[in-house]
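Peer 1: I'll drop the sequence and a predicted model, then ask my questions.
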Amino acid sequence: MEERYKERIVIDPRIMVGKPVIKGTRIPVDAIIRRLAEGMTVKEILEEYPNLTREDITAALEKKDSVRIRTID
């Protein structure tokens, strides 16, 4: 699996206690995933977080899938 999400997601212990966040923001990946799971649309998320792009949301989903795959292996 190509890990393109690494260009958009950073993990830094000085930012949000090391939670994965969208690069250049303090928006945690899990916040994006949680909103999608609650039924929010990509458009609604982009309205709530105007600093995000569709590519950022895609990266969050790729990161989530990457973690799940590693956990299963």
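Peer 2: Looks like it came in fine.

Peer 1: only C-alpha atoms for contact and neighbour calcs from this point on.
Peer 2: Noted.

Peer 1: would you list every one of the strands in this structure?
Peer 2: Per DSSP state E, the chain carries strands over the ranges 9-10, 21-22.

Peer 1: looking at those, which is buried most?
Peer 2: Of all the strands of the chain, strand 21-22 has the most neighbours on average by mean count of other C-alpha atoms under 10 Å, namely a mean of 24.

Peer 1: And that strand, what does it pack against?
Peer 2: Using 3 or more C-alpha pairs under 8 Å, 6 or more residues apart in numbering; DSSP states H and E as the contact test, the elements touching strand 21-22 are strand 9-10.

Peer 1: okay, pairing it with this:
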Amino acid sequence: MKSHWREYIHCDPKILIGKPVVKGTRLSVEFLLGLFAEGWTEDQVLENYPTLTLEGLRAVFAFASECISQEVWYAASMVNQTQ
């Protein structure tokens, strides 16, 4: 699915000021990941947002995974020491 997220996620400056969203919705990747961070389940998200498909939701995770894999991350203790 990693390579297929582009079929479901896009950015358009006219939609949520260009944040990545699931195509055909105004649901941003950030918003959907936030729901999971708050404890929502896949079923709850799909039930509450009927325009979202399972494939679109999985693309959110593939997109996030690819974004993270391309970033440099530092240990939290190192970040705190520099502030």
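Peer 2: Received the coordinates, thanks. What you see is a predicted model, and the numbers here were worked out from it, not measured in a lab.

Peer 1: What's the TM-score once they're superposed?
Peer 2: The TM-score (TM-score structural alignment, normalised by the length of the first structure) is 0.90; 73 aligned residues with a C-alpha RMSD of 1.6 Å.

Peer 1: So the residue nearest to the spatial centre of the second structure versus C11 of the second structure, what's the distance?
Peer 2: In the second structure, the residue lying closest to the centroid (C-alpha atoms, centre = their mean) is V29, at 2.8 Å. Distance, V29 of the second structure to C11 of the second structure, by C-alpha to C-alpha, to the nearest Å: 10 Å.

Peer 1: now swap in F63 of the second structure and tell me
Peer 2: 12 Å.

Peer 1: who has more neighbours, these two?
Peer 2: More crowded of F63 of the second structure and C11, by other C-alpha atoms under 10 Å: F63, with 21 against 15.

Peer 1: Report the spatially closest residue to the more buried one, excluding sequence-adjacent ones.
Peer 2: On the basis of C-alpha to C-alpha, 6 or more residues apart in numbering, the spatially nearest residue to F63 of the second structure that is not a chain neighbour turns out to be W5, at 5.9 Å.

Peer 1: show me what contacts the one you found?
Peer 2: 56, 59-60, 62-63 (C-alpha atoms under 8 Å, 6 or more residues apart in numbering).

Peer 1: re earlier: mutual contacts of V29 and C11 of the second structure, please.
Peer 2: 19-21.
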